[in-house]
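J.: Structural data only, the sequence is not supplied:
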């Protein structure tokens, strides 16, 4: 019989809403999700006392570890320190960086993990990738997605608005990333996973046309669901391809060249997505993306990121080197430094 389906290591449980942290007890009681009772909680040093107290009440016997450093080296050291301690489940509680560390530690030790989000800054919530700091900037490491994702809207009430809206930029950038993937298929024959594309595009379209704002529960639920969908899209094809193209290359370049000016990942890839769409000659998409970003008071132009035009030009020139082997509009056009400068200046003038 021909194979009619494929197995995907996606979260088994996704609970989004008010008070969903309390569902953790049911998750831990399910032997299919939680193999034992030796739990290590990885949290950030700035975790709120309210969240910490509530979670300690749910897992009173867990060991708590504070992740001070988001580097790949520090994550490796933490994974090694915990390897022979008898733990069998990692709970990450925090923003994207903490959840990435938790996923990395769990994967390094072949343990399952549970993600409890306290912000919605990027699409790593349920993805098979951990973004960690390295000597050359940020690096992507393949991991296993969490078995469960909890987004409790009550935990987001004290989150700075920027750490909610940043996730919008990450989701919207899917539109540009998909266009890059389809371009790679036409130009090089690279295979495109239609299911992954459908999931990533659905997530992006949800954000592109949603009339709400980060102050609205309905919008936050839609954003959280979109972040999860993007993570599953990446898991589906075993790559960040449906959610990462020239937009992410530009963001990585900014991190590498101007680390002191780095802004939240979602802000940078949002600007990168508008520029990549403009560079692609797709003015309607560029305009739609810019409108959606401005709807949420997010950056659209280099100056909104605190970058000069020349600095953004340097980032675009450097961008392809951040992801060797990934074919995007930048690699396709292969423009000279001078030509990139002209395009960036045209972009700034068009969207100012």
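T.: Yep, that arrived. In this text the structure is predicted, and so the values were computed from the model without any measurement. Numbers count the residues shown, from 1 in each chain.

J.: CA atoms for contacts and neighbours, from now on please.
T.: Fine.

J.: in the chain, which spans are helices?
T.: Assigned by DSSP state H, the chain shows helices spanning 24-29, 49-58, 72-82, 96-108, 162-188, 194-209, 217-237, 246-257, 265-279, 283-295, 309-318, 329-333, 337-351.

J.: Of these, which is nearest residue 42?
T.: Comparing the helices of the chain by their distance to residue 42 (Cα to Cα), the top pick is helix 96-108, with 6.2 Å.

J.: Show me the contact partners of the closest one.
T.: Helix 96-108 has contacts (Cα atoms under 8 Å, 6 or more residues apart in numbering) with 42-44, 67, 70, 75-76, 78-79, 89-93, 112-113, 115-117, 119-122, 124-125, 129-132, 141, 143-146.

J.: and if you look at stretch 315-330?
T.: Stretch 315-330 is touched from outside by 180-181, 183-184, 245-246, 249-254, 257, 276, 279-280, 331, 337, 340, with contacts defined as Cα under 8 Å, 6+ apart.

J.: List buried residues within those.
T.: 180-181, 183-184, 245-246, 249-254, 257, 276, 279-280, 331, 340 (16 or more other Cα atoms under 10 Å).

J.: What residues does the residue nearest to the spatial centre of the chain make contact with?
T.: For the chain, residue 123 is the residue whose C-alpha lies nearest the centre (Cα atoms, centre = their mean; 2.7 Å). Residues near residue 123 by Cα under 8 Å, 6+ apart: 167, 170, 171, 227, 228, 230, 231.

J.: got another, please set it beside the one above:
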């Protein structure tokens, strides 16, 4: 079996780099279909237009404010075709980036990814998470290639709410532990091969940076400044976690996140916030050392990430609801089956309650 590592064709990170988008998108297209939210378009449109001024490239901005669902993808594809565009640009958060990648896949055109926060590791991946129109996780759309360009303007990201950067830490937190589980089980990665040593090293480096710079970065972005720690966390959240999860594989943490999307009480949470709690649940499943659990739970507490069911919005624990979460986490095709031992619904149910108890213990 081949070892495979995949990544975007080009990754650019730096302060003010959106101003240079023209230079980074040479030869990708002549008419760009730019998908973003109304607020982000107001914030970035003038910068993008200024960058392309004096060229013959046309820009078509499209406001999107919905779920990354098949219905919404089809609507935007029709808009793109009506605009005669030959490339798509996603500017925004995870759902906008995922829908831009999905449009690129179905229309067979290049895609440029411009994250405005480092809240997930979605930007670099050849993957789109699809949801129903109501926001319930549906499935992963596996794409044949990674984005043509990921352009990360750290000036923009550092001014986003601190909660978004910390949610990205929550998402990135799972990378090393899921990679470690996949290594032990000899699981296939998202590229359909075995992980390389380089990919696993990136996953471990990602975790090391979160421990070293997570709290420093939180304090910096709360004051709307971009320090070296913030730059490091942005790289860990977007690039290291993106390459790490995709080229190593997913395990229980993301499956448990998917299960919690069933609960209305958790809908207010960001992706990475749910993944952070899912990571603690995975460590309980593995019976990880108390030292490792303390390290992860302590980091989450410092960064304001969920460590209890109450933090997740579940103020009243109902056995049926938690069992439904556990059942969904163990559905066919879920990453939980990449764990190096067999996991069933009862195991996940017990681990969720145990993780909650640990979190309550350390929050005292």
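T.: That came in fine, so what should we check first? Bear in mind that the values here come from a model prediction, so they are computed numbers and not experimental data.

J.: Can you give me the TM-score here?
T.: Here the TM-score for the pair of chains, by TM-score structural alignment, normalised by the length of structure 1, is 0.84; 336 aligned residues with a Cα RMSD of 3.0 Å.

J.: And the residue nearest to the centre of structure 1, what's its match in structure 2?
T.: Here residue 123 of structure 1 is matched to residue 121 in structure 2, going by TM-score structural alignment.

J.: now, which of the contacts of residue 123 of structure 1 sits nearest residue 310 of structure 1?
T.: Nearest to residue 310 of structure 1 among those is residue 170, at 24.0 Å by Cα to Cα.

J.: ok, and the closest non-adjacent residue to that closest one?
T.: Nearest residue to residue 170 of structure 1, sequence neighbours excluded (Cα to Cα, 6 or more residues apart in numbering): residue 266, at 4.4 Å.

J.: just checking, the one you found touches residue 167?
T.: Yes: between residue 266 of structure 1 and residue 167 there is a contact under Cα atoms under 8 Å: 5.5 Å.

J.: Please identify every residue contacting each of the two.
T.: 121, 122.

J.: Against residue 296 of structure 2, how distant is the counterpart of residue 113 of structure 1 in structure 2?
T.: Using TM-score structural alignment to pair residues, one finds that residue 113 of structure 1 aligns to residue 111 in structure 2. To residue 296 of structure 2, residue 111 of structure 2 is 35 Å away according to Cα to Cα, to the nearest Å.

J.: Tell me which of those two has more neighbours.
T.: Just comparing residue 111 of structure 2 and residue 296: by other Cα atoms under 10 Å the higher neighbour count belongs to residue 111, 29 against 21.

J.: which residues touch the residue mapped onto the residue nearest to residue 170 of structure 1 from structure 2?
T.: When structure 2 is aligned by TM-score structural alignment, residue 266 of structure 1 is paired with residue 272. By Cα under 8 Å, 6+ apart, the contact list for residue 272 of structure 2 reads 119, 120, 166, 167, 168, 169, 170, 171, 172.

J.: In a markdown table: the residues you listed, plus distance to residue 199 of structure 2 and neighbour count.
T.: Shown next, in a markdown table, are these (distance: Cα to Cα, whole Å; neighbours: other Cα atoms under 10 Å):
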| residue | distance to residue 199 of structure 2 | neighbour count |
| --- | --- | --- |
| 119 | 21 | 31 |
| 120 | 18 | 30 |
| 166 | 23 | 30 |
| 167 | 22 | 28 |
| 168 | 19 | 29 |
| 169 | 18 | 37 |
| 170 | 19 | 31 |
| 171 | 17 | 32 |
| 172 | 14 | 33 |
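
J.: Going by distance to residue 10 of structure 2, which of those wins?
T.: Nearest to residue 10 of structure 2, judged by Cα to Cα, of the contacts of residue 272 of structure 2 is residue 120 at 18.3 Å.

J.: what's the nearest residue to that closest one if we skip its chain neighbours?
T.: Excluding the flanking residues, the one nearest residue 120 of structure 2 by Cα to Cα, 6+ apart is residue 168, at 4.5 Å.

J.: Residue 224 of structure 1 versus the corresponding residue of structure 1 for that neighbour, what's the distance?
T.: Matched across to structure 1, residue 168 of structure 2 falls on residue 167, judged by TM-score structural alignment. Distance of residue 167 of structure 1 to residue 224 of structure 1, computed by Cα to Cα: 9 Å.

J.: Alright, I will stop here.
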